[in-house]
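In: Any chance you could fold what I've pasted below:
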Amino acid sequence: RVKCGDAGIIAMVQGPGPHLKWAPKGLMGGLLKPEEFDYFHEQIIQEERCRTFCPGYEDGLDGACSIGVPVILKYGADWMKELTIPPIFRGEETAVLAISEAYAGSDVAALRCTGKLDASGENYIVSGTKKWITGGMYADWFVTAVRTGGKGAGG
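Out: Sure thing, here's the model as predicted:
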């Protein structure tokens, strides 16, 4: 994983965007500038990884991270991105997306795990359980889907 991080591969499989600035040693040893990287390049990376790795190994190496990191990049506060993304892109840590629950499976409209604002209005108190989290046994960071409103898809 660290070698993939050094080559910028973990950053590149997240697609093009400003997050590529966190690739520890640039993209492919500096062969490609972050601003030049596009979805065509990402497709090449994905195809070559599938050719060189056993699909199960490739998914285990990056599968969980590929669904946890985009949420941090899109919705995370700047301080959170600075804390989590550099070590993830270096291959030192991983992040996963925790959605599945014993009663709901991966049906996000049926989530029972809740997040309620504390008295300060700045922090959420999370109550409930998650289960069957891909990569969860080895994760350093969990992006957790919780219900903050009423029942159904809007809650």
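In: make it CA atoms for all contacts and neighbour counts henceforth
Out: Noted.
In: what's around the residue nearest to Tyr124 when sequence neighbours are not counted, how many residues?
Out: The shortest distance from Tyr124 to any residue that is not its chain neighbour, by Cα to Cα, 6 or more residues apart in numbering, is 4.4 Å, and that residue is Leu117. The local packing of Leu117 (other Cα atoms under 10 Å) involves 12 other residues.
In: Leu117 is in contact with Ile125, isn't it?
Out: Yes - Leu117 is in contact with Ile125 according to Cα atoms under 8 Å; the separation is 6.2 Å.
In: ok so, going back, next one: the residue nearest to Tyr124 relative to Asp78, how far apart?
Out: 20 Å (Cα to Cα, to the nearest Å).
In: How about Val96?
Out: With distances defined as Cα to Cα, the gap from Val96 to Asp78 amounts to 19 Å.
In: Another for comparison:
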Amino acid sequence: MTTPHLSRLDHALHALLHERRHAALGTLDAGGRPFVSMVPYAIDAAAPCLVLHVSGLAAHTAHMATDARVSLLVTAADAPDQPVHDLARVTLQALAHAPARGSAAWASARTAYLARFPDAEPMTELPDFRFVTLEPTAARQVAGFGAARAVPADELTRILAA
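Out: This next block holds a predicted model:
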């Protein structure tokens, strides 16, 4: 998909977020200690936000219910012939929200998630699973060696909607 109204770095960020399917999710436990886990994610361009589908049994789900502040790290795939320090990556800060089952936000999140992960459809009917939307508040993008920048929330919203 081409998005000509985006800058070169915006294009790189858009491509990274759309090409990768999983990320490292950072949450805070009840004691304020950091906790990191791997999560698949989708992008809901209509919202615009990132979408997770998580089990109520997972530690990170309880953490997000207690403290909505999260961080998500998405990295380009590692290639043996590329310096690891040169990998494109983005760290997003976001607020986690759990839309009520059956709400318009839940339906939008479900549609976006199943468009990316159609095989997850049976899990969306399990009572202990829920959708969590991540509303980006800021990000730090590294598009390669010497190409780093802060990305404000409004720019992230535009990139996710593209």
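In: Superposed, what's their TM-score?
Out: Comparing the chains after superposition, counting by TM-score structural alignment, normalised by the length of structure 1, produces a TM-score of 0.24; 71 aligned residues with a Cα RMSD of 5.9 Å.
In: Break down structure 2 into its helices, ranges please.
Out: Listed in chain order, the helices found in structure 2 under DSSP state H are 8-19, 59-66, 104-116, 153-161.
In: Same question for the third one: list its buried residues.
Out: Counting neighbours by 16 or more other Cα atoms under 10 Å, one finds that the buried residues in helix 104-116 of structure 2 are Ala105, Trp106, Ser108, Ala109, Arg110, Thr111, Ala112, Tyr113.
In: dump the residue contacts of His60 of structure 2.
Out: With contacts defined as Cα atoms under 8 Å, 6 or more residues apart in numbering, His60 of structure 2 is in contact with Thr27, Asp29, Phe35, Val36, Ser37.
In: Can you name the two of those that sit furthest apart?
Out: In the contacts of His60 of structure 2, the most distant members under the criterion Cα to Cα are Asp29 and Ser37, with 12.3 Å between them.
In: So which of these two has more stuff around it?
Out: For Asp29 of structure 2 versus Ser37, neighbours defined as other Cα under 10 Å are more numerous around Asp29 (18 against 13).
In: Now Val126 of structure 1: which helix or strand?
Out: With secondary structure defined by DSSP states H and E, Val126 of structure 1 is part of strand 124-127.
In: wait, Val96 of structure 1
Out: Assigned by DSSP H and E, Val96 of structure 1 belongs to strand 95-98.
In: Next secondary structure after that strand?
Out: Helices and strands here follow DSSP H and E; after strand 95-98 of structure 1, the next one along the chain is strand 114-117.
In: just so I have it, where are all the strands in structure 2?
Out: Remark: strands of structure 2, listed N- to C-terminal, are 22-28, 34-40, 42-44, 49-55, 69-75, 89-97, 129-142, 148-152; assignment by DSSP state E.
In: gap between Val96 of structure 1 and Ile67 of structure 1?
Out: In this structure, Val96 of structure 1 lies at 7 Å from Ile67 of structure 1, with Cα to Cα as the measure.
In: got it, and Met12 of structure 1?
Out: Look at Met12 of structure 1 and Ile67 of structure 1: by Cα to Cα, they are 14 Å apart.
In: Which one's more surrounded, the two?
Out: Met12 (27 against 17).
In: was I right about the more buried one contacting Glu42?
Out: Yes - with contacts defined as Cα under 8 Å, Met12 of structure 1 counts as touching Glu42 at a distance of 6.3 Å.
In: Distance to Leu9 of structure 2 for the strands of structure 2 - can I get that in TSV?
Out: Formatted as TSV, the entries for the strands of structure 2 read as follows, by distance: least, Cα to Cα, whole Å:
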stretch	distance to Leu9 of structure 2
strand 22-28	20
strand 34-40	24
strand 42-44	18
strand 49-55	19
strand 69-75	15
strand 89-97	11
strand 129-142	9
strand 148-152	9
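In: nearest to His63 of structure 2, of the ones you listed?
Out: strand 22-28 (5.8 Å).
In: now for the closest one, which elements pack on it?
Out: Packed against strand 22-28 of structure 2 by the contact rule (3 or more Cα pairs under 8 Å, 6 or more residues apart in numbering; DSSP states H and E) you find strand 34-40, helix 59-66, strand 69-75.
In: Identify all contacting residues around it.
Out: 34-41, 60, 63-64, 67, 69-75.
In: Hmm, Tyr113 and Trp106 of structure 2 touching each other?
Out: No - Trp106 of structure 2 lies out of contact with Tyr113 (Cα under 8 Å); the separation is 10.4 Å.
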